[in-house]
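Enquirer: predicted model, plus sequence, below.
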Amino acid sequence: MNVNRFKKKVLYLTVLLLVVIQGLSAQSGEYLYGYVLDASNGEAIVFANIHLKDRQTGVISNFDGGFRIPSNYKELGDILVFSSMGYEKEELSITEFIKDTNVVVKLRPSTLQLTEVDVIAPKRLKKELSPKEIVSKAISLITSNYPIEPYSQIGYYRDYQMDHDEIINLNEAIIEVVDQGFNAVDSTTSKVLIYDYIENIDFRRDTFALKPYDYDLKEGGKVIDRAFLDGYGGNEFVILSVHNAIRNHEMSSYSFVYKLDTDLLNEHSFKRTNDTFLNDDYVYTIEFTKKKYNYLAVGKLYINKSNFSINRLKYALYHTKGKNSLNVSDKNGVRKTLIFDVVTEYRKNGDKMFLNFISLNNNFKVLVPPKINVEFIDFNFTAERLEKKKIEFNHDNFVLNFNKDINGLIINNLWKKGILFKGQSIKIDRAVVIGNQLVLYPNLSNAKFKKFFEEFDVEKEQFMSDLVEFNLSELRDDDGNEVGMWTTKYYNQYREYFVQENNSKPRYIDNSLLMDKKRPIFDNQPNSKPNNFDNYWMNTPLRSTVDQ
């Protein structure tokens, strides 16, 4: 099918003013708030582009379609332009925004129709390129369509984790990147300057999820299941940058894309689907897949039909052994376990393509230590009992010392399981809880006690807890936490960078002000605010939970 033009339907734009019930900060007067939704189904449009007309400044919508812009732009009477892949572009006066309200903008999906010429096209027309040929041509033209001269970009960066549907550990920054151009190696030549950064304490902090990747599960390590991610010194911005396969097209980026002209092109199967458009540009839509071992890769490329520049690259990698936690198809129509996905989008600025945003998400797991655990054991036994002629209650006991107060400990079934000393069973006569201690009184006949005591005395120089085995599987605290039970907790890690301004002539930056790429981005890094710092802002999510 050769599509010559789109018949655009009348754009449908609905503006609803909703009183903000929650999510606005104490400084709500400093920002104007809104959401971008799909007019056909009311769903949030993620990564919608919202920029100020005739300016290079803009913002990208969040996972819930939300965005915010500084209120001072309203005083200037600016126009906001809304656009997203596959939707009609629209302009909206910023005067439509009202303090302490959300403006909900509904964009209608684009409609693609064939013209009469498309139907009766003569056979002499040039043969269409195959999907693989389209991708190949786009890759070959990267250095023509993207800047090879130095340039800079200023944008909003954030990293955070998702604990089920809750955003935790949100870190935010305004960052300038000075790129030496697509002919230079990004990781070694690009310079990064942090204007400002914060650890957003309005969102819950989780120390286990904040741990660096160490892959030492015996010590409660943090790992990506069935994959490996280099920690890059804990610098999440560097991790995000190396996953830009378009910028690093001649480098090895991520599995199984690696180098675009070899691994992506030759190791994947391509399929052309319905064309779409971005703003007024016609765009090819190319889907591609790869299956290798127990992995499934699913991707999509949006390529400009006029100059073959890549507007967007989406890529997701799954493990095929097992389904996702919800056992439902995700946005890619896959039910398997997601390992990571990355979305990279470039927009035209002048005659070149510049980064608009990049988002990287991966699953990871942390082995969490027991919430209640035995720290050490005392053994209190004397020889006095050997002189007794009949069995009666005495002071011989085991004392288990826990890491917390255990007054709520459920011990009903403890003595049913008993204790093993060098493989011999010892029953429990009584159990008493005192603060953080559990005192166990063994039930022993004189003969068994004599044998036990003799062996105990012989072994007393050894660490007795190695000789005595306590079956504590039935012990739980009042919150249901099992004694000594390590648990595995799963999270999603996000790193995202949204460009707010492009500069074709980057300024000079003193090296002493640059970010150290070998250290975490929020670990005492230098930061320096320019005089026009107020032109940029952090597009903090309006709420900490995601509606499902």
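Expert: Cool, the structure landed. Residues are numbered from 1 along each chain as shown.
Enquirer: contacts, neighbours, all on C-alpha from now
Expert: Noted.
Enquirer: who's in contact with Gly418?
Expert: 425-428, 470-471 (C-alpha atoms under 8 Å, 6 or more residues apart in numbering).
Enquirer: ok, of those, which come out buried?
Expert: Applying a neighbour-count criterion of 16 or more other C-alpha atoms under 10 Å, the buried members of the contacts of Gly418 are 426-428.
Enquirer: returning to that earlier point: redo the contacts of Gly418 as JSON lines? Include distance to Asp478 and secondary structure.
Expert: Conversion of these to JSON lines gives the following (distance: C-alpha to C-alpha, whole Å; DSSP: H, G, I helix; E, B strand; the rest coil):
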{"residue": "Ser425", "distance to Asp478": "28", "secondary structure": "strand"}
{"residue": "Ile426", "distance to Asp478": "27", "secondary structure": "strand"}
{"residue": "Lys427", "distance to Asp478": "25", "secondary structure": "strand"}
{"residue": "Ile428", "distance to Asp478": "22", "secondary structure": "strand"}
{"residue": "Phe470", "distance to Asp478": "20", "secondary structure": "strand"}
{"residue": "Asn471", "distance to Asp478": "19", "secondary structure": "coil"}
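Enquirer: of those, closest to Pro541?
Expert: Nearest to Pro541 among those: Asn471, at 47.3 Å, using C-alpha to C-alpha.
Enquirer: I'd like the distance between the closest residue to Phe421 other than its chain neighbours and Tyr318.
Expert: Among residues not flanking Phe421 along the chain, Val468 sits closest, at 4.5 Å (C-alpha to C-alpha, 6 or more residues apart in numbering). From Val468 across to Tyr318, the span is 45 Å (C-alpha to C-alpha, to the nearest Å).
Enquirer: in addition, the following structure is provided for comparison:
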Amino acid sequence: MKKGLLKFKIIFVLALLWSSMSDATILFKEDIKITLDLKQVAILEVLSEIERITEFTFFYKNEDVNLNTIVTIKLSETPINLALAELFKEKPITFKIIKNQIVLKKKNLHDNHNQELQILCKVIDYKTKTPLSFATIRVKNTSLGVIADDKGQFRVPYKYKQNNDTIIISSIGYKTKEIAVNNLKDRETNIIGIETKIETLAEVDLENNKKRLSIKQIVEKAIESISDNYPSNPNSYVGYYRDYKLIDDEYFNLNECLVEVFDGGLQTHKFSDPNNQAVLYNFHVNENFKRDEYLETPYDNKRKKFIKGAILSPLGGNELSILNAHNPIRNHNDFSFSFMDIFKKDFVSNHSFKFLKRTSLNDTPIYEIQFEALRTVTEDNYKISGKLFIETTNFSIHKIEYEVLEVELEIINPHTAKPDDLDIIKTYKPFYSLKLEYAPLKDKMYLNYISFNNHFQLKNKARFKVEKISYDNERNAFLIQFNNPLVASYVSFGSGRKLIPASNKIKNYVFNYKKRKLKVKNIEMINYTLMRVNLKDNKFSEELSDEGNITKHLKYQIRNLRDVFDRKLNKTKELEIYQFREFFVQEVFPNKELPSNIEFVNKTLPLSQSKIHKFEAKNKYWINTPLQVIKD
């Protein structure tokens, strides 16, 4: 494969042709057929084999494509274009064949063939240019819509452009904006600016309220009015659910689904009442984003996966049920989460309140109220703040924002100062947060979206490790099996090529048997997970042939080895991870009864284990996958 400057120059030239070709377009030698039978090898090795048996040469940018992914591929007399399509199936890689050259490129999110063609958008504050998180987007003259994510991003199915539809974008504190879908561009992310609409209201205006309510009394009135403002009759809503992990602002383990939630009404217990159920219409493990199953380790509160300062019950269960449990409005008579506690009973006594301003949503006046948790509740261990958005007329709660920060103390120059003169600074680390919004429909408030995330720490002991060491008596060598693929590359060697690890210096490989050092001759890679360490002498060959002796008497140290995830061998690290669970409503059905003769989602099992039902109207709704660049 071509490397270095030549590769980059060629890709720059070929980029001029890229926009005029669809994926897997063949411009030459379309009748070339190949046969492959490779098991558990990196994509890079597959490409090397194709180069060996054909006249094709691959070109790519290292930062654009991940060729270390392990694959198994078996093909017989298959055309080259179909072979590559199979190789890159469900991978974020596209290819173009131009004469005897194959150019690889990162798949563009606009070229997502697994979904209906969609128009990509991002809504921002017109003045500050910052993302407008969780804005509501509705298709005009319908009850359908979608919610922008925390980055203001959303998708619109292309059929709404074909139908000459209009979308309506709204958010508390902003002017509602209508946009003809025809005016949105197809091949790029449309940036949509929304202007603020804020009406200031001085404290004296509140004093002149005909009921003369204080800020605290307004909050109390809102909580008392929950039973009047939210539905007690059976209803349902169809929406887009997703859960994922964020590590250094990068998505991991993104799961998505369309689900219909049936709610028996506010007076029923969300988890235990049989009238509260869910029906799954699809479930998608998104392979376009990084996945690491180790991140799914169950909470054990201390050794492997834990939330510092919190005790969690290791019940596991349904992700959607866990999210629903953190809704303080729907569960206002029950415990939701720490410091919020039981919303109806504890929220007001746990917090202090401050009026910010009067704002609005579609000309409906709303109080924006700030709150903080009392120090008697947090005991200086946490900083808790948030906002309530309460309608001025019927006191319905439109929106709750709740953020808990963990307080950490850091001593500056601890060894140079006297105990009484220590310079201590406070830092704040996100612990967990809730963003919840309800929207009015007729005379009641229905869920619009809920997003809950919590920080946890995961000790990744031996995430990259040696799985097994055995002795090859015939070759006088150790065979070392690793659990993950190593960073390695092919280099020319005589008439052939060898796979060489990034760390191939003999001094990095130390083996002692019965406290005697074994001299290493050289290092060989059999594949990306199997290494052969050849020894210079075989004085212990008979003893090493006994696995028991290896386990008991062999000590070794291997330095400077990394896996393809850039993890050092046998190194532990405490990962800082944010777990997100989110549900975005797309359509509400007031007064809809629970259906019979259908298998509901098991509330105690993961969604991935639930039955997926056929749904005639499924095409009305869409998966609002994050728009940011796919991580590979």
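Expert: Here it is on my side, so go on. The shown structure was predicted, so the numbers you read here are calculated from the model rather than taken from an experiment.
Enquirer: turn the buried ones among the contacts of Gly418 of the first structure into TSV, including distance to Lys489 of the first structure.
Expert: Putting these into TSV (distance: C-alpha to C-alpha, whole Å) gives the following:
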residue	distance to Lys489 of the first structure
Ile426	36
Lys427	36
Ile428	35
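Enquirer: and for Asn597 of the second structure, the neighbour number?
Expert: Counted with other C-alpha atoms under 10 Å, the neighbours of Asn597 of the second structure add up to 5.
Enquirer: quick one: secondary structure of it?
Expert: What DSSP: H, G, I helix; E, B strand; the rest coil gives for Asn597 of the second structure is coil.
Enquirer: go on, Leu265 of the first structure?
Expert: helix.
Enquirer: and what of Arg242 of the second structure?
Expert: Applying three-state DSSP: Arg242 of the second structure is strand.
Enquirer: returning to what we had before: show me which of the contacts of Gly418 of the first structure is closest to Asp165 of the first structure.
Expert: The nearest one, if we look at the contacts of Gly418 of the first structure relative to Asp165 of the first structure and count by C-alpha to C-alpha, is Asn471, at 36.4 Å.
Enquirer: Asn266 of the first structure matches what in the second structure?
Expert: Alignment note (TM-score structural alignment): Asn266 of the first structure maps to Ser349 of the second structure.
Enquirer: quick revisit: and the residue nearest to Phe421 of the first structure, how many neighbours?
Expert: 17.
Enquirer: cool, and Phe289 of the second structure?
Expert: Taking other C-alpha under 10 Å as the criterion, the count of residues near Phe289 of the second structure is 20.
Enquirer: that one pairs with which position in the first structure?
Expert: Phe289 of the second structure maps onto Phe203 in the first structure, by TM-score structural alignment.
Enquirer: from Val468 of the first structure, how far out is its match?
Expert: Going from Phe203 of the first structure to Val468 of the first structure by C-alpha to C-alpha gives 45 Å.
Enquirer: then Thr111 of the first structure?
Expert: The separation that Thr111 of the first structure has from Val468 of the first structure, given C-alpha to C-alpha, amounts to 74 Å.
Enquirer: where is the longest helix in the second structure?
Expert: In the second structure, taking DSSP state H as the definition, the longest helix is helix 4-18.
Enquirer: same deal with the first structure?
Expert: Max-length helix for the first structure by DSSP H is helix 446-459.
Enquirer: please point out which parts of that helix sit buried.
Expert: Applying 16+ other C-alpha under 10 Å to helix 446-459 of the first structure flags 446, 449, 452-453, 456 as buried.
Enquirer: what does stretch 126-142 of the first structure give?
Expert: Using 16+ other C-alpha under 10 Å as the test for burial, stretch 126-142 of the first structure gives 131-132, 134-139, 142.
Enquirer: any chance of JSON lines for the residues you listed, columns distance to Asp179 of the first structure?
Expert: Formatted as JSON lines, these follow (distance: C-alpha to C-alpha, whole Å):
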{"residue": "Pro131", "distance to Asp179 of the first structure": "31"}
{"residue": "Lys132", "distance to Asp179 of the first structure": "30"}
{"residue": "Ile134", "distance to Asp179 of the first structure": "27"}
{"residue": "Val135", "distance to Asp179 of the first structure": "25"}
{"residue": "Ser136", "distance to Asp179 of the first structure": "25"}
{"residue": "Lys137", "distance to Asp179 of the first structure": "24"}
{"residue": "Ala138", "distance to Asp179 of the first structure": "21"}
{"residue": "Ile139", "distance to Asp179 of the first structure": "20"}
{"residue": "Ile142", "distance to Asp179 of the first structure": "16"}
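Enquirer: of these, closest to Ser309 of the first structure?
Expert: Ala138 (5.7 Å).
Enquirer: the closest one pairs with which position in the second structure?
Expert: Under TM-score structural alignment, Ala138 of the first structure pairs with Ala222 in the second structure.
Enquirer: let me see the contact set for that match.
Expert: 390, 395-397.
Enquirer: pick the one among those residues closest to Glu45 of the second structure.
Expert: Ile397 (58.0 Å).
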